[in-house]
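# just a sequence and a predicted model for now, questions to come.
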Amino acid sequence: MISVIKGKDIVYGDRGRGRIRVSAVAGVYMLDGGQKSYSEILDGAQSSMSLARYVKHVPYLFYDAETIKLSEQSKSMETHFDEALKNGEFIALYQPKVALETGDLEGAEALCRWKRGGELIPASSFIPVLEKSKRICSLDFEMLRVVCADMKRWTDGGVTTVPVSVNFSRKHLTNPNLAEDIISTVDSYEVKHDQIVIEFTETASESDQVRLAQVVKKLEESGIRTSVDDFGSGYSSMCMIRDIPFNELKLDRSLIESETDDDDRSAAMMKHVIALADELGMSCIAEGAETEDQIKLLEKFECMRVQGFYFDKPLEKDVFMQRLLNPHYERR
């Protein structure tokens, strides 16, 4: 049933101009002969469905001991989020972006971590949970504030910074003042606009694309650059880069997992996406580069900016500041 529904387009509006791509997930509760109330069964199935969609990213999920544990962890994170935000428990790690021609540090992406009880909780453990609600919007602006505070501290100390990108969820697109809120946040820390890049993920909704185009235009007019993240992972990539004037395109890591030559299908796709970005006047960066073969393939296709473990892991702010003072990498 899921395979029948998923990926289908629903056309609506005047002359069928509106279009929504349908997604589908399911939660499964297996009856074992024990006495369960209707509400218990429904709650279990709904919990599994929610985890399948937001946490596990699978088409369906059975209600079992692992699901119960995941559900409890999700509820705990939601419960403690506001307290963690107030206590400044969310920090930024900075993963460098490097120019292949020179080996120079050209930028970084701020990656969120939850520092709780001496432990650094990875984003994959809590971002999907927060994506279920508007809490993700509060977290995104907190990360923007953290990045701006770090950058101001560095510049006040005489350190030359590089542009840092901050991820923003599609959930923000219901905010009519999103661009203004981003600009005012950056201005409150006296950070230069050209030192901030806002990354948006792909969206399949045409109405979201219209709103996103308006936000990107306002940010560009203010000097804040924008990037489309995970390009190639969704359904609407071509429409997005046709209609929205992004400054940067980040290749989805699935496109660069191949280490073979251009006869490989993924490599062929990557080659043409890089060429398309160049034709549209967008800079292109490959995320997730880890091996020498991947680097050579990117060089062959003239994608000359990379982010990944080949050069560096995500760095805590003080370590990244030292990298700013020594902004050059040697090839292995």
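Arrived safely, thanks for sending.
# only C-alpha atoms from now on, for both contacts and neighbour counts.
OK.
# would you mark the buried spots in the strand ranked longest in the chain?
As assigned by DSSP state E, the longest strand anywhere in the chain is strand 105-116. Of the residues in strand 105-116, those buried under the neighbour-count criterion (16 or more other Cα atoms under 10 Å) are 105-115.
# show me where the stretch 51-200 of the chain has its helices.
Counting by DSSP state H, counting those that start in this stretch, one finds helices in the stretch 51-200 of the chain at the ranges 65-86, 123-130, 135-156, 178-188.
# put this beside the first:
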Amino acid sequence: MESKNGFKGGIVFYEADLGARTIREAEIENKMEQALQNKEFIVHYQPKYDLNTEKVAGAEALVRWNSDKGLIMPGEFIDLFERNGFVLKLDLYVFEVVCADIRKWLDEGRKVLPIAVNVSRLHLLDTDFVSEYGALISKYRVPPELLELELTENMPMASEDFLVEVFNNIARLGVSLAIDDFGSGYSSLNILHTMPFDTLKIDQMFFQNKTGSERGRRIIETVVLMAQKLGITVVAEGVETKEQVAFLKAIGCNMVQGFYFAKPMPSYEFEHLLSWEIL
């Protein structure tokens, strides 16, 4: 191709990157259905810590793809699955794995804490969504208070009345509702006003290089104070430093999640972590 000068060379490199990504996405799409059947998608748990006690208070279930070529992280496939709709099947699969794990822990007499499961906004437009999730809760006889569904604040294009009804139906299952990546969109306050959320997760962008920023600190303080007045639990995610932990504790944040405390881990490691906390 023409690449004699920097400008045209840049086009060549861009096209090459785009072509490689297109090929990679086609490869993933060709394998995703079989991978689901083969149970190649696995669930890791990232603990959430109570800031007052600094003990594990729950966890978030995160999906990984254990392919024949190694572990594939969600950043490589989740956006694609959102675009092609496969995320609907994957989310349901992950939810069932979590329900099965909770049932196993209960049967073994283990300490069981609430588990948060990510749910794509596409589910909100699926009329079978609530009944399918409810059926799995019943199948595995999981106490609904041990489950939390996390949705991002970027809601699908639908009427407010429709979305409120969907959220009320979810709440009737008895599970908790969390709004993930709060502050990353443009409708945060309206969502808190109209939707029955129990937990608010502060987007990690507020912590990246901002603990020393007065503006960033004031934003986080305001969000936490507002949530307290609404009776909403606040979880800060992406926490990586001792300074962030100290600041969040000082302003009354309830829980934290991030590499400072623990990375996502397989279920057996999570079980081991909880066993040690009991001792």
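Now that the structure is in, tell me what you want to look at. This is a predicted model, so every value here is computed, not measured.
# redo the helices of the stretch 51-200 of the first structure as TSV? Include distance to residue 164 of the first structure and mean neighbour count.
TSV is the format used below for the helices of the stretch 51-200 of the first structure (distance: least, Cα to Cα, whole Å; neighbours: other Cα atoms under 10 Å):
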stretch	distance to residue 164 of the first structure	mean neighbour count
helix 65-86	21	14
helix 123-130	18	18
helix 135-156	8	18
helix 178-188	12	16
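# residue 263 of the first structure is nearest to which of these?
Residue 263 of the first structure lies closest to helix 123-130 among the helices of the stretch 51-200 of the first structure, at 33.4 Å (Cα to Cα).
# equivalent range in the second structure for that closest one?
Mapped onto the second structure using TM-score structural alignment, helix 123-130 of the first structure covers residues 74-81.
# start and end of the matching stretch, how far apart?
Stretch 74-81 of the second structure stretches 10 Å from its first residue to its last (Cα to Cα, to the nearest Å).
# what's it in contact with?
25, 28, 63-65, 87 (Cα atoms under 8 Å, 6 or more residues apart in numbering).
# just stretch 193-202 of the second structure next, same as before
So stretch 193-202 of the second structure is contacted by 164, 167-168, 171, 176-183, 227, 231-237 (Cα under 8 Å, 6+ apart).
# so which of those residues are in strands?
176-182, 233-237.
# most neighbours, which of those residues?
Using other Cα atoms under 10 Å as the neighbour test, these are led by residue 236, with 28 neighbours.
# aligned to that residue, what sits in the first structure?
Alignment note: residue 236 of the second structure maps to residue 286 in the first structure; criterion TM-score structural alignment.
# that match is in contact with residue 256, isn't it?
Yes - Residue 286 of the first structure is within contact range of residue 256, at 7.5 Å (criterion: Cα atoms under 8 Å).
# so what sits against both of the two?
Contacts common to residue 286 of the first structure and residue 256, judged by Cα under 8 Å, 6+ apart, are absent.
# picking up where we left off before, would you turn the helices of the stretch 51-200 of the first structure into a markdown table with distance to residue 311 of the first structure?
Below are those laid out as a markdown table (distance: least, Cα to Cα, whole Å):
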| stretch | distance to residue 311 of the first structure |
| --- | --- |
| helix 65-86 | 31 |
| helix 123-130 | 21 |
| helix 135-156 | 21 |
| helix 178-188 | 29 |
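# nearest to residue 26 of the first structure, out of these?
helix 65-86 (13.2 Å).
# residues contacting residue 64 of the second structure?
Neighbour list for residue 64 of the second structure: 41-44, 71-74 [criterion: Cα under 8 Å, 6+ apart].
# apply 6 Å and report the result again.
Residue 64 of the second structure makes contacts with 41-42, 73, as judged by Cα atoms under 6 Å, 6 or more residues apart in numbering.
# now the counterpart of residue 160 of the first structure in the second structure: how far from residue 176 of the second structure?
With TM-score structural alignment as the criterion, the equivalent of residue 160 of the first structure in the second structure is residue 111. Using Cα to Cα, residue 111 of the second structure is found at 19 Å from residue 176 of the second structure.
# repeat that for residue 263 of the second structure.
23 Å.
# look at residue 276 of the second structure and say how many residues are nearby.
Neighbours of residue 276 of the second structure using other Cα under 10 Å come to 8.
# please give the element, helix or strand, for it.
helix 267-278 (DSSP states H and E).
# how distant is that helix from the center of its chain?
Centroid separation for helix 267-278 of the second structure versus its chain: 21 Å, with Cα atoms, centre = their mean, to the nearest Å.
# stretch 163-172 of the second structure too?
Distance, centroid of stretch 163-172 of the second structure to centroid of chain: 19 Å (Cα atoms, centre = their mean).
# quick one: it aligns where in the first structure?
Alignment of stretch 163-172 of the second structure against the first structure: residues 212-221, by TM-score structural alignment.
# do stretch 257-266 of the second structure as well
Aligning stretch 257-266 of the second structure against the first structure (TM-score structural alignment) gives residues 307-316.
# report the buried residues of that stretch.
Result for stretch 307-316 of the first structure [16+ other Cα under 10 Å]: buried residues 307-308, 310-312, 314-315.
# got the contact list for residue 94 of the first structure?
108-110, 314-315.
# do residue 50 of the second structure as well
Contacts of residue 50 of the second structure (Cα under 6 Å, 6+ apart): 57, 255.
# many thanks, have a good one.
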